[in-house]
Structure formats: structure tokens, C-alpha cells
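Visitor: heads up, no residue letters with this:
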């Protein structure tokens, strides 16, 4: 099995939990390039290990092959998994824990043999037999937006599924479905997709052109050469690809594109041009390879579903006079990172869209919000090119991701929260007093009473009834597996790692010096099942707590000189009515309409530009080795990089500033970052070490003033720790 990224583990855990909620349907929204198939195949495996009598049916769109690709991926990721295609289902039927990959068209296409009456049992009979054998179906609808039809709905109804999981990067609205959404920022942070989409870079405010085809293709080819040169400097052989999307029914425009490219010596004959249209396919063999020869591919709107070409970097969308539906999947084709990592270079970590189609451009911005902004290149003013600080970077080797630090964290948490020690008998009493259940039987609750009106109060007044059943290691063994797996996903650990922690903490047959309880194996099963919700809450709190003083080795870091990057890709909101240049910024042409910026950041940048005390200000990046970073460990021992928001000079004195959510008019905190106190300590350590100044800056909305905290972190604006910024900076 492959190692899942933290966001993938979290998504898998949410899918497992969603199986127990009352909604029949689940909507799994995951950006293109986020490893959706990896998450779903691991979900099927883990859920099947923890539950009886399930069959998974994965329905894929398109004219074929995608179901085979998905099956092959599961066979690759999950060894010994029971995967089947439709042909095998027709000969063998459905069996427990089967993962059946079936193409929609083979079920819905008129005259298909799979649903014809014949001497064999037909498909419907196989489903009926499965139900008669006590099996239940969990349906996964891949790219669900493409098969939202009556016929597709009828097929799903055949299975009488206990759960339907619909997956898409652009899901339709299912108001009664449980929504599980992978955060795009998390996928970007893992380096799987590009940081941003740059639309019509350096187009200026007005244009005079002879031909949209020539102008847009020239822009894209210049960018392709720039990307190729930068990749070569990074010792990469990736050959960035331009995707030219034609409007449907546009043979004249296709001819114009091909003739113009021929003037640049990009042709089918020399292998630099490829085409993927329904009536013409050329030079497609191995085009997905990072070093493949074609540099341009011509497509239309309906490019084949499932086509993955991570080296695709640039999209040229040619305008359709009649207007065309915005297809987010097309943008998804240029968002993947070709080598599954960022290059710490804004040029290479972005993708590029060139178009005169205003509706399409607006569609991109509407869907991606701040991820699709106007961009232009800014250059560092000469007087700041020699400025330097020390930047900390994580060790290339890093720290092996194991359960040791998480184990120490949990011991420390239980010591502080429950007063536990090495006296396990006393620990049991302390934990029981605070709500933990101890029994060698499985205890579950139901309710009894009368409801007159559907109000929360009436439900709360129902009588709780405890149901007790003997522990069955066969039946409850799967439930234990399921619970431990879910606990692991909450703190970024695999089932195996989480099971090791549980055994060391609670199982008397496993040696560990700081054991909290000494239960026999049957009692451990019951303890985890009976206390699942409480364990989940405590484990999550332990990893997020900032009051724990975990003793661990200092992070292994390398210290390198930090210089302000000489050029930067600057993104801004071109529709903002105020486009004021901030003269105090280290970059020439830096605008007040800079995005993405929080309210506190916007207020702080405006403050610095208007302050006579500030010499200059630099907005630090939030990912990448080219920016100023400070390394620390979180409670699980994982190395993290903290990127402070700003470097500011005041009368030659260097300040490092981190801005956070402010305080509302009532004084309540709007900072949603649980780790602010920990990050404050990290920043203070760095400032003290290098004899600098700085702190956290937050906005008080009751008076619209900025305040700074420099010594001891406090989340109360009334605290003396918060000083008026104007008195110091």
C-alpha cells in the first residue's frame, strides 16, 4: 500500500465515518490531481476490513478503458484486493468485499448483452442473488456530473444501495447528501497541483491585434519556451505542453491554427504537433510522458474523460461566437505537477490560461475564486537586492513518519487532562470518573419515550437505554479495525501505526514503560468500541493542544541565506476600483489590489505604506525554499515550516511580522488558527536568536486599529500583551 498524504488520510476517514450517518448519498468533491482514486480505493479496502457483507460497485463514465485504469490502480495500490470488471461479474457473480469496476455505457447502451435475457443469469439476477445472500451494495459514481440522467438513476436503483458515493471536481447540487470536500490548499501544499492559475499574463489594459489565433499562440509559445528553460535549470527533462482548445464545430479555426503553427515549424510531420479530435487523432502515443516530443495538442471541448497529462502547463482557449459552457475539467488538465512536487519557483508552480473568451475567463474566476487572478511579473528594486536573513529549511532526510512522537504526546495529554501516571489501576478509576466506560462487553445506547413535536428539547428528554451484548472477536474484530483506522486518520497515521499506539497504551500483553491501562485483548476491543467518540475527541485535542510541553529532539534543519527574490509573479484583482501603487513595497509596481490577502494583511500593508516610520515592506511567500521559513515540530513530531507574513524595516531595524484574524466589535477572537500560540513561540525563538524585533499583529474591529503582541501570546485583546502598533512600528 502507498503512503497517503495527510489530506488523503483525512478524506478517507471522513468517507468511513459517512457510512454511519443517515444520509444515503455522499458527495466527495476532490480537485483534479488530488489522488481521488487513491483515496477511494483505500477507503474500500479499510471499510471492507472493518465491516461484513459489502460489495463495492465503481461506475465510470466515457466510452471505455477508464474502468480498467481504475481497476489497475486499485490492484497496484492494494495488493490481494478482489477487483472485477463486468465480464468477471457476469461469470462469477458478486461476492463479499468485491470491488467491481463497470463502465456506464456497458449497462445503459441499447442492445448491450449484459442486460439481455439469456441462458446465463443476467445482470439483474446477479444483483438479486447478492441481496438474497445478505450482501449490500455501496455504489461509487465516478465523475458523477457526467451521468446525472434518468437512465443512470435507474441503473443505480437496481442495486438498492445502502450508500451512494458520488465523486467529482465539479459536483451537481445534492442538498441531502453528506458533503466531503478535499481542500484545494491542502493539495497544493503537498505539491500535487500547481499553486495558481494565471489568466492572460501581461495583456495590458488595451490590445490591437490582427488575429486572435496568432496573438494567443504567440503568447503561449513564448511561455512554453520560458518554462522549458526554467525546467532545464532545475535539471528536469519535462517538456511543457500547450493545450489548444477549439470551439465545437470549428473546422475553419482548426485549419487556421494548424497553418499558423506550421509557420513556426510545429507540424504533425515533425512530431511537435498532436491532435485529439473525434475524427482525427495523431501523435498521441506516449504524449503523457514528461519528455514526450509534442509541444502543442489540439483538442475540443469534450476531451476524453480520465486523460491525465501532468506536463500540460498552458491552455489556449479560442473564442466561440455562440458561447460555450465553462468546463472546469479542461482547466484541471493543466493543474497537475508533472513531477508531483513544486519547484519553489512561481513560474513553474503556476499554470497559464490565454483566452479572449470573457465568459470562460469569468467561469474560471468564479470557480477558483482567488486561485485565478490577474498576474504580472514584478522586479525587486535594486536597493534591496543585498538584504539577507537566515532561513531555516527542513532536512532533506527529514524525520521518519512513525508513531513514536504521537505516542509520547498522548501519554502527556492523558497525564495533564486525566492525572494519569504509571499506576494503571488508579488511572482506570480517574478515567471512569470522567466518562470512560470499562467492560468486557459491548455497550450501545438507544432511546425510549414519546415525541410530540420535532424539537431538540423533546429529543433530549428521551430516556437513554443501554444495550449490552457479549463481545464476539469475529464480529467485533471488524468493528475494532474500523474504529482504530478512523482514529488513525484523525491524526495522520495508518491503521498499523494507530493499532500499535492503542496496544502500547492499553493492552497488558504489549510492553511499554508508560502504559496507561492494563487490559486483556478482549477488553481492549471493548474499550475502543465503547469509548470510540471519547477517544476520538481526546486524540484530536492532544495533537492540537498548545499547552503540552513535549520533549523531543530539536528539528534537524539547514540554515541558508535568505535573499528577497529578484522577481515575483504578482497576482491582483484587476476589477478593484482602487489600483494604488504602494511605494514602500520592495517591488516596483506593487498594487493595493494585491490578492490573495486577509483583512488584517490588507490593513497592515496600507498602514505600512502610509507610515512615515516604515522604510520598506516585503510580503513573504507561504510555500517554497525561496521564501523565509522557520522550522519546528508539531505535537506528533512532524517537521513543519512556518512562513511569517512580512519583513519590515523601520529606521534600519528589521521586524518580522505575522498577521492573524482580528477581534470583532465585541472583542471576540476571529483567529481560526489553533496553532497561533505555538507559532508565536516559534517566531519569538527566531527573533531572539537573530536579535530582531517583531510579533503578531491583529486588527481590533471595535476601533479599526492594529495591535501587536511581542512578548507572551494572549488571545484577549484586553490583555496588556497587546500594544497599539503605531506606538512601536
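Guide: Okay, I see it. Everything numeric in this text was worked out from a predicted model, so none of it was measured.
Visitor: going forward, measure contacts and count neighbours with C-alpha atoms only.
Guide: Fine.
Visitor: for residue 327, which residues are in contact?
Guide: By CA atoms under 8 Å, 6 or more residues apart in numbering, the contact list for residue 327 reads residue 301.
Visitor: redo that, cut-off 10 Å
Guide: With contacts defined as CA atoms under 10 Å, 6 or more residues apart in numbering, the neighbours of residue 327 are 170, 301-302, 360, 363-364.
Visitor: can you redo those as TSV with secondary structure, distance to residue 277 and neighbour count?
Guide: Formatted as TSV, the entries for these read as follows, by DSSP: H, G, I helix; E, B strand; the rest coil; distance: CA to CA, whole Å; neighbours: other CA atoms under 10 Å:
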residue	secondary structure	distance to residue 277	neighbour count
170	coil	24	18
301	coil	10	17
302	coil	9	14
360	helix	21	21
363	helix	24	17
364	helix	23	21
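Visitor: list just the nearest of the residues you listed to residue 321.
Guide: Within the contacts of residue 327, the smallest distance to residue 321 is 12.0 Å, found for residue 360 (CA to CA).
Visitor: here's the one I want to compare it with:
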């Protein structure tokens, strides 16, 4: 690995390796399907731990022999999440070559069996009935179901099937559909000619979410659990999520709270600037994320983007330049906001672009997004969007320097501003956040009169 694992990650890796080896051995002896449940909270580095596990399986370690013929399949519910996971493995696992990681696409994939020594990435959309991968045709002799079935039957002693339930991009009905497809690999699917996978490694952020996934299976379950306290002690998670909302109904409270959010973002700028200068660290460059409403028949967003940008610039005393403001709307086109050219930017690349200061988005940022630099967020959404907001917050609790800041407490917080929420609807967000990301995420809530 090109990165040094934290002690808690090394411990999780050891437990995962042991339980995976035991699961494979149990399947060989009994032919009973095995599930290794890996539960770890947001921010714990699950993908990095899994990358280290794959290296250990393929190339061996001090306790286990190499298994170069191993086949690993990674299933998630989103193409972008798959790409993000693949990029992390390609970038951090130096023993695994780029040619060993393969994204299964419906244009060209047609194999009787999966190749040994490879890691395949597959998403649930590719397994729907409308997908070309599930159909025979002039250019496809084997459907993906047949490929997986054949591989499980003939190479069960070297097949590891990973279900990434921890990073969910889908919500609502789409999430339910994705869960149903994921369960086919745990329970089997007679209509697709599929038996349960021999060994499944299920990644999840909470025990409850994993229990929902494995409900009704007859598999033997091996559990590996990472606690939030272990992760927080490492400095990888923020200390607090501070949620600010109006206690009283106010006229035009959204722009007043946007001003307060801008003040918080500028304060973060000054504090990070001072800290990085004094400690001789590379500058963090915190990002301000603004969640706006969906499109109408006339406009790209019901929120007045021109007024929002004008308010932020006026309050910050700063005129943005081209490239400093981007959007992540589903309409992937360059737009004009208050005379500024604002281009679309892939969410997964935002954190690494040091020029970006302000991001407008609707719902898409919660999918495939890791941005520790995003420490201030304002949302124009209403209370019915509590789950979207909670899912996004779960992506913002990571610390940008992968450590706790001892000399400035304010740099250990992430701030969320919600003009259209009140105390009871804010509590809905907290419940949704704890349900999706782990029950012990620290949340400090207070009202702020504007």
C-alpha cells in the first residue's frame, strides 16, 4: 500500500483477512454460503481497508499465502461510486496493477467466466432488466448472470463478491430496487439462474442497514465491526456538526441565513490560513457548498442563483473569478450566474481542484463525493429533503488534514445552515444522519435568531 494505515484500520484489516479466510474455508467444507459483514462508520476509510485486503488476498502477507488466481467482484448502486472506489484502489494499492481493475460495461463485456487475478466493478443499474448486459444478442453470447453463475460454480474456491452497501447513491424507490438486486447475490435468484454467491463481503455504515440487506438469508455470517470512537480517536472525523436554523419565521430569512453562512465560510478561511501558515502546512482552501432547489419549467433552479451569488460576493467582499465557482447540476452545461461563467464539475473531482471555492448543487453531490475541504454548507431545500441533506452531511464529516486540530477548536467543526427548517425538522435530519451513517456521529444543534 502507498499509504500507511491507521492502527484501527490495521486491526480491521487483520480481522477482515481472518474472517474472509475462515469464510472461504467454511464454504469449501460445507458448501454453505458465507457472508463477512464489515460495518464501519463514515470517515473510517473503508475503501482503503478493502484495497489492503485485496492486496493481502492476491499477494499474501505474513500470515496468509498469496492467491494470485483470486477473482474479486465489487458491486455498488452507482457508476460514479464504482469509479471513485476503483480510483482509490488504483491510486493507493501499489501491488495491484491498472490492468487488474476492470469496470464491466454493457458495450463490450461478453465472457463465459471472469478472469482470475482481476477485480471487477459492477453497478446495480447494469443488472436491471433493460440493461444490455442481461440480454443475449449478436455481440453477446453470455449474459452477465450467466458469467457470474459460471464463475461461482467453477471457481467458488477463489471468488470474493463485495457488496458496497456503505456508499449508497440511490434514494427512495431507486434505493429499494438496488437493494433487491444486491440481495440476489445473497439469497440467489432462480429467475436469473443464480445461486447465492459462495463468499460475500458486505460493507455497511451501520449494523441496521446490513441487517436489512441480509434479512431472510441462510448464510453463515462473520462480523467485523469498527466503532465510531475508534475512528474519532484517530482524528479522521470532525468533532461536531453544527446545524443553524431560524427560531422564528422571518421575511426573506433565506438570504439572511446565506449571509451568516458566508460569514462562517470566511471565518474558516481566515482560521485555516493562520493555522497553515503557522504550522507550515499546505493551505486547506475550504469550500462553501450551496444546495439549491430543483429546476422549474422556466429556470435551471427555483432558487434565484443570481441573488445567491450576489449575496455571497457582497457579504464576503470578494468577486469570484472564472473557475472558482462551479456547479454539479444534472444539466451538465456551463451556465451564467450574475455575469460569471459557471461550469459543470464532476463531484468526485471537486476536492482535488484547489481553485474551486464555491459549489452550487441540487441532489447529486451525495453520490460519489468525498470532500473534506467542504466545511460550510447552506441548503435552500425544504424539510421533505431531510434524507438528501443527511446523506450529504455524512460526506462532510471527514477532517481535511486527517487529524484533529489541537490549537484551534473551530477547525474541528462542520457547519450546516437551514433557513427552511425548524427544531423538529432539524431533528429529522439528525435521525436520518444517524440511521444512514452510524448512531454515534456527534451532532450539536442550536437555534440562531436571524
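Guide: Now that the structure is in, tell me what you want to look at. On a predicted model such as this, the values are computed, not experimentally measured, just so you know.
Visitor: overlay the chains and give the TM-score.
Guide: Once superposed, the chains reach a TM-score of 0.71 (TM-score structural alignment, normalised by the length of the second structure), with 372 aligned residues with a CA RMSD of 3.5 Å.
Visitor: any idea which of the contacts of residue 327 of the first structure is the one closest to residue 198 of the first structure?
Guide: residue 364 (10.4 Å).
Visitor: distance of the residue lying closest to the closest one once chain neighbours are set aside from residue 572 of the first structure?
Guide: Spatial nearest neighbour of residue 364 of the first structure, excluding adjacent residues (CA to CA, 6 or more residues apart in numbering): residue 372 at 6.7 Å. Distance, residue 372 of the first structure to residue 572 of the first structure, by CA to CA, to the nearest Å: 10 Å.
Visitor: and for residue 560 of the first structure?
Guide: According to CA to CA, residue 560 of the first structure stands 30 Å off from residue 572 of the first structure.
Visitor: ok, those two, which is more surrounded?
Guide: residue 572 (21 against 14; other CA atoms under 10 Å).
Visitor: doesn't residue 373 make contact with that one?
Guide: Yes - counting by CA atoms under 10 Å, residue 572 of the first structure touches residue 373, with 6.0 Å between them.
Visitor: wait, is residue 258 of the first structure part of a strand?
Guide: No - judged by DSSP: H, G, I helix; E, B strand; the rest coil, residue 258 of the first structure forms no part of a strand; its state is helix.
Visitor: that one against residue 246, yeah?
Guide: No - distance between residue 258 of the first structure and residue 246: 11.5 Å, which falls outside the contact criterion (CA under 10 Å).
Visitor: of those two, who's got more company?
Guide: Taking neighbours as other CA under 10 Å, residue 258 of the first structure and residue 246 compare with residue 246 leading, 21 against 15.
Visitor: for that one, which non-adjacent residue is closest in space?
Guide: Once flanking residues are discounted, residue 246 of the first structure sits nearest to residue 300: 4.8 Å by CA to CA, 6+ apart.
Visitor: from residue 184 of the first structure, how far off is the aligned partner of residue 47 of the second structure in the first structure?
Guide: Residue 47 of the second structure is assigned residue 37 in the first structure as its aligned equivalent, the criterion being TM-score structural alignment. Using CA to CA, we find residue 37 of the first structure at a distance of 16 Å from residue 184 of the first structure.
Visitor: what of residue 610 of the first structure?
Guide: Relative to residue 184 of the first structure, residue 610 of the first structure is positioned 35 Å away (criterion: CA to CA).
Visitor: what about these two, which has more around it?
Guide: For residue 610 of the first structure and residue 184, the more surrounded residue by other CA under 10 Å is residue 184, and the numbers stand at 18 against 13.
Visitor: so what's the more buried one up against?
Guide: Applying CA under 10 Å, 6+ apart, we find residue 184 of the first structure in contact with 7, 30-34, 193, 195, 368, 371.
Visitor: at 8 Å instead, please
Guide: By CA under 8 Å, 6+ apart, the contact list for residue 184 of the first structure reads 30-31.
Visitor: related to what we said a few turns ago, tell me the one among the contacts of residue 327 of the first structure nearest to residue 142 of the first structure.
Guide: The closest of those to residue 142 of the first structure turns out to be residue 170 (CA to CA; 11.5 Å).
Visitor: now do the strands in the stretch 101-250 of the second structure.
Guide: Listed in chain order, the strands of the stretch 101-250 of the second structure (DSSP state E, counting those that start in this stretch) span 101-103, 118-123, 159-164, 199-204, 220-225, 240-245.
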